[in-house]
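Novice: Dropping the sequence and predicted coords here.
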Amino acid sequence: MEYETYKIHRGQGNFYPFVFNDIMGFEKDTNTGVLVKDVKLVLGGHVEDGYQFLPIQKLMKGDKYYNSSPTLDDKVHVLVCVLPADKVSLTSAEVVKKMREVRITARDMGIPQLAILTKVDEACPETNKNIKDVYKSKYLKEQVDAFSLLLGVPQNCIFLVKTYGPDPNMNDDNDVVILNALRQMIDFGDDFLNDL
């Protein structure tokens, strides 16, 4: 997977004042998925757009996509971990170890962390009927508790969302939970910048 920055278009050539960077996930095996060392480089702003993550070799100083002089704009302001709600208990010890290592590095760098548990409608049939009940679900509360215990992310920093499927029709109730998570990301990022 290629490292890429995503900007959200505001209209007339303008963009919102935040960007998203998405990286491939961790895998159980050592020679698949993204390397922890590369994620740490991303946190510090050392990875340029277009870098192809390799599961067997980390980005090195002097490589084409290595940013040796990152600016504040290049650095990560909020680390967000995304995992399907029904996969929390299935996450391998190897993946959890990698995630914890990145989280601790982010903490040491002063980067706030959030988590998003997706596909809540697939994990909980009651939520599938009414997304407004997402934070009333006993099962989803258990998943939040389990995820918090696994990674050390506080429960109030774990958000539940329903992923949009192939149906492109927007739904106000779905939008509310997604926009709430986005609002928290932006607020945490603002707090990070204000603390500098």
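Specialist: Happy to help now that I have it. Residues are numbered from 1 along each chain as shown.
Novice: contacts, neighbours, all on C-alpha from now
Specialist: Will do.
Novice: can you give me the strands in the chain?
Specialist: Ranges of strands within the chain are 4-11, 14-22, 79-84, 113-118, 158-160, based on DSSP state E.
Novice: Would you mind giving the ones you listed as a markdown table with mean neighbour count and distance to residue 53 added?
Specialist: As requested, those are exported to a markdown table (neighbours: other C-alpha atoms under 10 Å; distance: least, C-alpha to C-alpha, whole Å):
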| stretch | mean neighbour count | distance to residue 53 |
| --- | --- | --- |
| strand 4-11 | 12 | 11 |
| strand 14-22 | 12 | 12 |
| strand 79-84 | 17 | 18 |
| strand 113-118 | 22 | 22 |
| strand 158-160 | 22 | 27 |
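Novice: Distance to residue 63 added to those, as TSV?
Specialist: Formatted as TSV, the strands of the chain follow (distance: least, C-alpha to C-alpha, whole Å):
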stretch	distance to residue 63
strand 4-11	17
strand 14-22	20
strand 79-84	25
strand 113-118	29
strand 158-160	36
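Novice: closest one to residue 132 among those?
Specialist: Closest approach to residue 132 among the strands of the chain (C-alpha to C-alpha): strand 158-160, 10.9 Å.
Novice: Got another one to weigh against that:
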Amino acid sequence: MGGKNSKSELEPPLLDKEWRDVPQGDKAEYLEFVRGFEPFQPCHDEKNEDQHIRILLHGVTGHGKSSFINSVDTVLRGRMAGRALADTDGRKTFTKKYTTYKITKGARGTFYPFVFNDIMGLEKNEGVLEEDIKLAMMGHVKDGYTFNPHATLPTDDPHYNTNPSLSDKVHVLVCVVSANKIHLMDDDAVKRMRTVRLAASDMGIPQMAILTNIDVACPEVKANLRNVYKSKYVKEKMEVLSESLGIPLNCIFPVKNYHSEIAPNDDLEMLILMALKQMLNQGEDFVNDCKCT
């Protein structure tokens, strides 16, 4: 009004330097880490089961959980992947079943030593119940279970795992939030996500968050993904997410999922790989602690 510029118009959208110290290295180095990742050296002489890092993604419907799994699959396989079915509508949860995704490594029949679990979104009245997420974290939910928004998985259901092994349990809990939708999350959704996070804390499970759609939320990042840690807007959204859920800033990673691209993008993949490396490191620490106690 009156010809005056707003504060946002007066301030430049980018900082002079990156607000987060980003580890040095290129995409090849991160790929080498993931491809050479061999966790789980038992502390005691025991029969070592087929162990892997289990990463559970959770959050509000339409924020990019399935797309993140597909993006990791694409990065590691070197071609576009879409096994985790995603919906561009985003108004109702598209994932209905508890599904484990393995990623092929090299020759057919071999897989990376980590898996992703996709879960029904936290949609009000029609989404996954917090109690079912807790059961999944404890390893009680078998692959293929169709979630019931109105009733928790009963102990007499064929998909209830009575005696979960360490491999069945969740080792890293990752909350997925879209940068361009974080302002649309109501208090109920935030409360439910925080309830799940606190339950994970009680179980000793490490928690992370990924902020998706950073290119949609910030024009400067859309123009150049390397601006991500100079973007005031991305920094602000990460701080809001940290304050809302209680997740430390150093456990929140901004990413862009593959969406419209049909060819590899090194800058996109670097962000995906940085987040994945942190998930693997935290998961390995958790499992090793479990084996050594």
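Specialist: Received, thanks. Computed from a prediction, not measured in an experiment: that's the story for all the values here.
Novice: Give me the aligned partner of residue 49 of structure 1 over in structure 2.
Specialist: In structure 2, the residue paired with residue 49 of structure 1 is residue 143, using TM-score structural alignment.
Novice: Counting neighbours, what do you get for that match?
Specialist: 17 (other C-alpha atoms under 10 Å).
Novice: Just want the most central residue of structure 1.
Specialist: By C-alpha atoms, centre = their mean, structure 1 has its centre lying nearest to residue 80, at 2.8 Å.
Novice: Now do the contacts for the match of residue 49 of structure 1.
Specialist: Residue 143 of structure 2 is in contact with 97-100, 159, counting by C-alpha atoms under 8 Å, 6 or more residues apart in numbering.
Novice: Now do it against residue 161 of structure 2, distance only.
Specialist: Distance of residue 143 of structure 2 to residue 161 of structure 2, computed by C-alpha to C-alpha, to the nearest Å: 10 Å.
Novice: quick one, longest helix in structure 1?
Specialist: When structure 1 is parsed with DSSP state H, its longest helix is helix 172-195.
Novice: what's the burial count for the residue lying closest to residue 56 of structure 1 once chain neighbours are set aside?
Specialist: Spatial nearest neighbour of residue 56 of structure 1, chain neighbours left out: residue 31 (5.5 Å); criterion: C-alpha to C-alpha, 6 or more residues apart in numbering. Per other C-alpha under 10 Å, the neighbour tally for residue 31 of structure 1 reads 12.
Novice: and residue 117 of structure 1, what pairs with it in structure 2?
Specialist: In structure 2, residue 117 of structure 1 lands on residue 211 (TM-score structural alignment).
Novice: wait, that match sits on residue 254?
Specialist: Yes: Residue 211 of structure 2 lies in contact with residue 254 (C-alpha atoms under 8 Å); the separation is 4.5 Å.
Novice: Nearest approach to residue 61 of structure 1 belongs to which of the strands of structure 1?
Specialist: With C-alpha to C-alpha as the criterion, residue 61 of structure 1 lies closest to strand 4-11 of these, at 19.2 Å.
Novice: Can you check which part of structure 2 the closest one sits on?
Specialist: Using TM-score structural alignment, the residues of structure 2 aligned to strand 4-11 of structure 1 are 99-106.
Novice: residue contacts, the nearest residue in space to residue 43 of structure 1 that is not next to it in sequence?
Specialist: Of all residues not flanking residue 43 of structure 1 in the chain, residue 76 sits nearest, at 5.0 Å (C-alpha to C-alpha, 6+ apart). Residue 76 of structure 1 is in contact with 42-45, 111, counting by C-alpha under 8 Å, 6+ apart.
Novice: so which of the residues you listed persist in structure 2?
Specialist: When the contacts of residue 76 of structure 1 are mapped onto structure 2 and scored by both residues aligned by TM-score structural alignment, their matches' C-alpha atoms under 8 Å, the shared contacts come out as 42-45, 111.
Novice: burial count for residue 203 of structure 2?
Specialist: Residue 203 of structure 2 has 14 neighbours, counted by other C-alpha under 10 Å.
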